[in-house]
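sharing a model prediction with you, sequence too.
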Amino acid sequence: MKLKLLAFVPVVLFTVNTVSIANASIVSVGVFDENVVQANSVDISATAYTAGQVSVDVASAFAAGQGGVIDFDNGTITDSNRLEATFAGGTKTLHVRNDERTWSIGNLGTGTAGALSGGRVLFNGAPDPFPTPYLNRFVFEDVTDQLGMSTGDAVTTFGLIVLDLNTSLNGGDNDLEFTITFSDDSTMSLMHTVPGSFNANDTFFGYQAPSGQSIKEVAISATNNLATDDWAFIVSPSAIPEPGSVAMLALLGMVTVMRRRSR
C-alpha cells in the first residue's frame, strides 16, 4: 500500500494596523462658531471671505468628507509643534506643522467669555518682551488615510478666529500681519489690528486658494498674546493633468528618445 504524504502549508495571517480616531490628536467637527455650548461669537470678519461664508462652506465640505472645523474641544496635541486633525469619519487626517512656535490647548471657559466654540482654544504664544513681534507659521504638510498614505488632497480653504484680549493684558491691542503662501509660491498679505476689548472684537480671517492652487502655509506675526479658535479647512484633490496633457507628455518623451537614438 502506498502512503500518501500530506503537505501542510503554513498559513500566515497579516494584521493591518490602522490609525483610529482615539489615537489622533484632534477630531474635527462640522459646525463653525457653534452657539449652543458657547454664547460668544465672531464679531468681525477682517477678510473678504467672511465667517458667514465659511460656516456654510465648511459644513458642506464636512458632510462630503472634504473638510472640517478644529475647535480644540475634542482631543489633545501630542507634539507642541504639530497638529493632527481627523475628519471624514476618522478616515482622513490633516497634518499641520508650526516651524516657529510651540502650541498648547487651554481652557477659556464657556458662556459669554473666552472661546468661540466649547471652552478650549489654542494658545499660539506671547511677545517676549512686549511688544516685540513674533511669528507663527502654519505649514500644511499633507492629508493621509488610515494607513498613513497620502490621499492626494491639499488645503484650498482655511480660516481661523483670533480672540481679542482683556485690555489689562500687555496693553490690549494686537497688531497682526498675515502672509498666505500658495502652492505656486505666490503670496498675499494683510495687516489688521485686533483691539483689546475682551469679546467685542473676536476676528475671523479666511482665505481661499486661486483656481488650480492650494494653500501651502499661513504665517501670522503678532505683537500681543495670541489665542485662536475654530480653524476651518476644506481640502480638494491635488491638480491632476488632463488625459490630453498626459498623452502629449508621453508623445514628447518618445520623440526625445527617438532623436537621441538617431544621433
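Sure thing, it's come through. Numbers count the residues shown, from 1 in each chain.

going by C-alpha atoms from here, please, whenever you check contacts or count neighbours.
Noted.

the helices in the stretch 151-263 of the chain, which residues?
243-262 (DSSP state H, counting those that start in this stretch).

those strands in it, which residues are they?
Applying DSSP state E, counting those that start in this stretch to the stretch 151-263 of the chain gives strands spanning 153-162, 174-182, 187-194, 203-208, 215-222, 226-237.

residue contacts, Met191?
Residues in contact with Met191 (Cα atoms under 8 Å, 6 or more residues apart in numbering) are Asp175, Leu176, Glu177, Phe178.

go again using 10 Å as the cut-off
Ala46, Asp175, Leu176, Glu177, Phe178, Thr179, Ile220, Ser221 (Cα atoms under 10 Å, 6 or more residues apart in numbering).

of all the strands of the stretch 151-263 of the chain, which lies closest to Ala61?
strand 226-237 (6.3 Å; Cα to Cα).

which other helices and strands contact the closest one?
Contact here means 3 or more Cα pairs under 10 Å, 6 or more residues apart in numbering; DSSP states H and E; on that basis strand 226-237 packs against helix 51-63, strand 67-70, strand 104-107, strand 120-125, strand 134-144, strand 153-162, strand 203-208.

can we see that at 6 Å?
strand 67-70, strand 120-125, strand 153-162 (3 or more Cα pairs under 6 Å, 6 or more residues apart in numbering; DSSP states H and E).

wait, which of those strands is closest to Lys216?
strand 153-162 (7.7 Å).

put this beside the first:
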Amino acid sequence: MWLVLRPEHKIHLSQDAFAQAGIDVIGLALQTVLPKDNVQEIVTQQDFIHTDVIIFTSQMAAQLALPFIGDLPNHTYIYAIGKSTFQTLAQWTEQYPFWCNSHQMIVPPVAQQTSEGILQLPSLQQLAGKRALIIKGERGRSTLTEAMTERGAEVTSCMVYERNALTTPIATQVWELDDIHGVVVTSNEQLQLAYDVYPHSWLCELKWIVVSPRIAQYAHALGIPNHNITVTHGADDAALIERIQQLME
C-alpha cells in the first residue's frame, strides 16, 4: 500500500481519487495549511495596477487571493503553477471574465508543472524593468524570487497562507509500518517532516514517487537510494495515479 503525503485538507480527496482508479492508498497529513488572518488586507495592499507578472504558486493561493483582486490592467500576465491552480483560475475567469481583461493565462507544459518549469517559459526570460508578484504560502521556496530578480524583475511576495507541522500525524485510516511499500511526496518540506517523524531505516527501504528532480535530489541526500526514487511530472492526483499505474504494470 502507498502513503500519499498531503496537507490535512487534501488527504481525503486524494485517497478518494486513487480509490476511483483502483489504487489503495492512505492519505497522511504531516502538516496543516491555514489562511492568514488578514488575507484581504494582505492582497488589497498589493500594487496590481503596476504589476506586469502575477504568479499563483498553488490552488490555495489562488482560492484565497482571487476574491480580493480587482480588474487587472492590459499589460498584466497571469501564470499558474500546477493543473489545479490553473483550473481554479479558469473557473474564476469563467465567472468573472473581465478581471484579467481577456488575457490568456499561462501554465507550464504538462511535464514541467513546477517552479523550475515556469521559469523556462520564453515570456519569463527577459524581465528587466518588470514588476512581478508571487502569490504563495509563507515559508515557500525562494526559487522564483531569486531567478526572476536575477533576470531584472522587481519581485514582491504576497503570502496568503501558512503551513504548520502537526504535532500528531493525521491519516485517513489506521495503518502500520509493515503495511506500506511506497510513499508519494510533493514537496521537500513534506519529505523532511516524514524524516522527522518516522524511522530513517524504514523510509530508506520504501519506494518513493516525487514530483521533481529537485525533490529526488533532496530524497537522495537524506539517504534514500536512487533506485527507490521515481520522478513524475505534476503534483496533481491524476499525474501521481498515472505514475503508480505505470509502476504496477
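Structure received. The shown structure was predicted, so the numbers you read here are calculated from the model rather than taken from an experiment.

got a TM-score for the pair?
Once superposed, chain against chain, the TM-score is 0.22 (TM-score structural alignment, normalised by the length of structure 2); 98 aligned residues with a Cα RMSD of 6.2 Å.

sorry, back to before: can I get the strands of the stretch 151-263 of structure 1 in TSV with distance to Gly52 of structure 1?
Output for those, formatted as TSV (distance: least, Cα to Cα, whole Å):
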stretch	distance to Gly52 of structure 1
strand 153-162	11
strand 174-182	20
strand 187-194	19
strand 203-208	10
strand 215-222	21
strand 226-237	12
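
of all those, which lies closest to Gly125 of structure 1?
The nearest among the strands of the stretch 151-263 of structure 1, by Cα to Cα, is strand 226-237 at 5.7 Å.

what does that closest one contact?
66-71, 121-125, 152-163 (Cα atoms under 6 Å, 6 or more residues apart in numbering).

got a ChimeraX select line for the buried ones in these?
Buried subset of the contacts of strand 226-237 of structure 1, written as a ChimeraX selection, criterion 16 or more other Cα atoms under 10 Å:
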select :66,67,68,69,70,71,121,122,123,124,125,153,154,155,156,157,158,159,160,161,162,163
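
any chance you could map the strands in structure 2?
For structure 2, the strands defined by DSSP state E occupy 2-5, 25-35, 53-56, 77-80, 131-137, 154-171, 182-185, 207-210, 229-231.

the first one packs against which elements?
Using 3+ Cα pairs under 6 Å, 6+ apart as the contact criterion, the neighbours of strand 2-5 of structure 2 among helices and strands are strand 25-35, strand 182-185.

how about 10 Å then?
helix 11-20, strand 25-35, strand 154-171, strand 182-185, helix 188-197, strand 207-210, helix 237-248.

in the first one, what counts as buried?
Neighbour counts over helix 11-20 of structure 2 (16+ other Cα under 10 Å) mark Ile11, His12, Ser14, Gln15, Asp16, Phe18 as buried.

could you dump those residues to TSV with distance to Glu189 of structure 2?
As requested, the buried residues of helix 11-20 of structure 2 are exported to TSV (distance: Cα to Cα, whole Å):
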residue	distance to Glu189 of structure 2
Ile11	16
His12	20
Ser14	18
Gln15	20
Asp16	24
Phe18	23
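
picking up where we left off before, among the helices and strands packed on strand 226-237 of structure 1, which comes closest to Val255 of structure 1?
strand 153-162 (33.1 Å).

what angle sits between that closest one and strand 215-222?
Using axes from the mean of the first three to the mean of the last three Cα atoms, to 10 degrees, the inter-axis angle of strand 153-162 of structure 1 relative to strand 215-222 is 20 degrees.

could you check the angle strand 226-237 makes with strand 153-162 of structure 1?
Using the same axes, to 10 degrees: strand 153-162 of structure 1 against strand 226-237 is 160 degrees.

by how many degrees do strand 153-162 of structure 1 and strand 203-208 diverge?
Using the same axes, to 10 degrees, strand 153-162 of structure 1 lies at 160 degrees relative to strand 203-208.

ok and strand 153-162 of structure 1 relative to strand 174-182, angle-wise?
Going by the same axes, to 10 degrees, strand 153-162 of structure 1 makes 170 degrees with strand 174-182.

so Ala85 of structure 1, which state does it fall into?
strand (DSSP: H, G, I helix; E, B strand; the rest coil).
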